[in-house]
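Colleague: turn this into a model:
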Amino acid sequence: MEQGQAPNGLSSCYRHPGVETGVRCTRCERPICPDCMVGASVGFQCPECVRNGSGTGHGPDAARPRNIAGGAIAGGDRQLVTKVLIGINLLVFLGGLFFSGLVDELVLIGLAFDPELFRVVGVADGEWYRLLTAVFLHQEVWHVGFNMIGLWVLGGPLEAALGRVRYLALYLLSGLAGSALTYAIVAPNQPSLGASGAVFGLMGATFVLFRRLRYDLRPVLGLIVLNVLITVVFREVIAWEAHLGGLVAGAVIAYGMVSGPRGKRPLLQWGACALVLAATVVMVVMRTTALV
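Modeller: Model prediction:
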């Protein structure tokens, strides 16, 4: 039992001993009661951290505000990367409407002869870029609409919590993991596309972040369960493999980014990213070997 912890498992506020709380400062991780909570973009901070910048450490970097992942908080728009990702998805969607053949060139497919392109196409034929381009590709308005709403709702808070670089790594690696699992399981000539894998990765990361900050998990659990039910019901037209791969990858990456002591956190963060990327490469190589 840590110092200041009550018998029921809750900690006492560091400024008000005896006042139990389950909330900690997202910067210094000290327990804080409602009277001491200062709202931040993600979570709450203690008065000292708000007053001093980071609240921990010494030297020139001590006054720089830090997010929960330990990165410096960037100035300007906290949702810049999310907006750029949405813009790219919408531009690619419009491009697919006005330029025939774009979808065939970018969609995820294992190995097949395309009669419109008059050649064999697919990841197994060396077109590995399809694993990533398919993540930004949509054909139906409802499809791109639902995915972009999910990206906007989940992405903004995560970008503010993790920082731009870590958030972008989370999004892209979740999308790649979803594509890799789809490629590894689905028949070689079955096309797949959409940002669902990346969005499910954001769901997994949100669950981990909520658990780390000791927030009420019911809202995010409800969101995950609802989307899983939709995936099961419409499994004939939805790539459940991309959803599962993205969800697991997002949770693993987020766990590495917000867990462990601050001194070792960068190692855990990029180690988790490397683990997911390695698993993605292994799945793709094994599937490609089987097809060719």
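Colleague: going forward, measure contacts and count neighbours with C-alpha atoms only.
Modeller: Will do.
Colleague: can you name the residues that contact Y129?
Modeller: Listed by C-alpha atoms under 8 Å, 6 or more residues apart in numbering, the contact set of Y129 reads 106, 123.
Colleague: in stretch 107-117, what's buried?
Modeller: By 16 or more other C-alpha atoms under 10 Å, the buried positions in stretch 107-117 come out as 107-112.
Colleague: another sequence for comparison is provided below:
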Amino acid sequence: MSVFMTCFFIVFSYVSPNEKGITLIWVGFALTFYLLSDYKLVTSHIDRLAERGSFIILIYQYGKKEFVFWMICMSIFGLVQYMLQVVFGSFDAMMYKLGVVYSNVNNGEWWRLFTGTFFHSSFGHWIVNATTILIIGPIVCIISRVRGIGVFLLGNVAGATAALITANLSGMGDSYVGVSAGIYAMMGWFLCYSKINKTDVPSKLFYTLLNLIVLSILLTYLMMPKSSNSAHIAGIVTGLLSYFILPTSGKYVLSQK
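Modeller: Here you go, the predicted model:
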């Protein structure tokens, strides 16, 4: 399907050249490369597909409470934002009072780097983050909910800080929203976990995760250029480092499930 879409976009761009068409071609190439490389990883050994199926079943069995936990968290984030927008009168007014507005943070209101990350620019933005966190959140929190939450919060602050520094250096942008850096932090943490604890996860899952993270960063850059990739990268780095700061105790790992 991705190959067909890429070919279609190539023909479309040839007939009617435009910047969006070129972007879609690159998106198609990226998706095709990811799918083909992961297909090769899974099918190169007869047991890998079964391993991944068993892993998904394990996550489904033991991750229900964690799924509900993150669903409640994201619902609270959305509901609180809605109520604050009603109280302050608009999204912009709420951001000025509580959000990560760079000028306010530069004036010493550093607490905004924490509170402002839970806001989202639109319902669509919230949906994307909610969907992603409902996938990665339960996996990480099965290993340890405390560490999962800690990594998520650290990633949010690190992402907002990276976005602030980037904006100060480039002079572009005036605010930051979203928990995507925290999500990337959890992905980075689990990436490290899957590399070190190879017997706990399906074979070659590390490479699938690595390719997925690279693909996600690339697609965000291509399709949402206004998004802060520096925040996403900071989130990933925070997650990787957090594994060694907040490692598993060895008493609660996936292999014991």
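Colleague: please state their TM-score.
Modeller: Laid over one another, the chains give 0.62 as their TM-score (TM-score structural alignment, normalised by the length of the second structure), with 189 aligned residues with a C-alpha RMSD of 3.4 Å.
Colleague: nearest to L176 of the first structure, of the buried residues of stretch 107-117 of the first structure?
Modeller: L108 (10.8 Å; C-alpha to C-alpha).
Colleague: could I get the buried residues of stretch 107-117 of the first structure as TSV with distance to G39 of the first structure and secondary structure?
Modeller: Shown next, in TSV, are these (distance: C-alpha to C-alpha, whole Å; DSSP: H, G, I helix; E, B strand; the rest coil):
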residue	distance to G39 of the first structure	secondary structure
V107	43	coil
L108	42	strand
I109	46	coil
G110	48	coil
L111	51	coil
A112	53	strand
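Colleague: ok, the spatially most central residue of the first structure to A161 of the first structure distance?
Modeller: Most central in the first structure under C-alpha atoms, centre = their mean is L202, positioned 3.3 Å from the mean C-alpha point. Taking C-alpha to C-alpha, to the nearest Å as the measure, L202 of the first structure falls 12 Å from A161 of the first structure.
Colleague: likewise E48 of the first structure?
Modeller: 19 Å.
Colleague: compare these two (neighbour count), which wins?
Modeller: A161 (26 against 14; other C-alpha atoms under 10 Å).
Colleague: and the helices in the first structure, which stretches?
Modeller: 47-52, 80-98, 102-106, 130-133, 141-162, 164-185, 196-212, 218-233, 240-258, 265-291 (DSSP state H).
Colleague: for R119 of the first structure, find the nearest of those.
Modeller: Here helix 102-106 is closest among those (C-alpha to C-alpha), at 11.2 Å.
Colleague: what range in the second structure matches the closest one?
Modeller: Helix 102-106 of the first structure corresponds to residues 94-98 in the second structure, going by TM-score structural alignment.
Colleague: for the matching stretch, give me the average deviation versus the first structure.
Modeller: For stretch 94-98 of the second structure, the mean distance to aligned residues of the first structure following superposition is 2.1 Å (mean C-alpha distance after the TM-score superposition for the first structure).
Colleague: please identify the buried residues of that stretch?
Modeller: For stretch 94-98 of the second structure, a neighbour-count test (16+ other C-alpha under 10 Å) marks 94-96, 98 as buried.
Colleague: which one, of the helices of the first structure, ends up nearest to T21 of the first structure?
Modeller: The minimum distance between T21 of the first structure and the helices of the first structure falls on helix 196-212, with 14.5 Å, by C-alpha to C-alpha.
Colleague: now the closest one and helix 240-258, what's the angle there?
Modeller: Angle of helix 196-212 of the first structure versus helix 240-258, following axes from the mean of the first three to the mean of the last three C-alpha atoms, to 10 degrees, is 40 degrees.
Colleague: counterpart of E140 of the first structure in the second structure?
Modeller: The alignment partner of E140 of the first structure in the second structure, by TM-score structural alignment, is S122.
Colleague: can you report how many residues neighbour its match?
Modeller: 12.
Colleague: so how far is T166 of the second structure from it?
Modeller: Note on S122 of the second structure: its distance to T166 of the second structure, by C-alpha to C-alpha, is 23 Å.
Colleague: neighbours of the equivalent of N227 of the first structure over in the second structure, how many?
Modeller: Matched by TM-score structural alignment, N227 of the first structure corresponds to S216 in the second structure. Neighbour count for S216 of the second structure, taken as other C-alpha under 10 Å: 16.
Colleague: next: M83 of the second structure.
Modeller: 12.
Colleague: and S90 of the second structure, by the same measure?
Modeller: Using other C-alpha under 10 Å, S90 of the second structure has 13 neighbouring residues.
Colleague: do you know how far it is from R112 of the second structure?
Modeller: Separation of S90 of the second structure from R112 of the second structure (C-alpha to C-alpha) stands at 18 Å.
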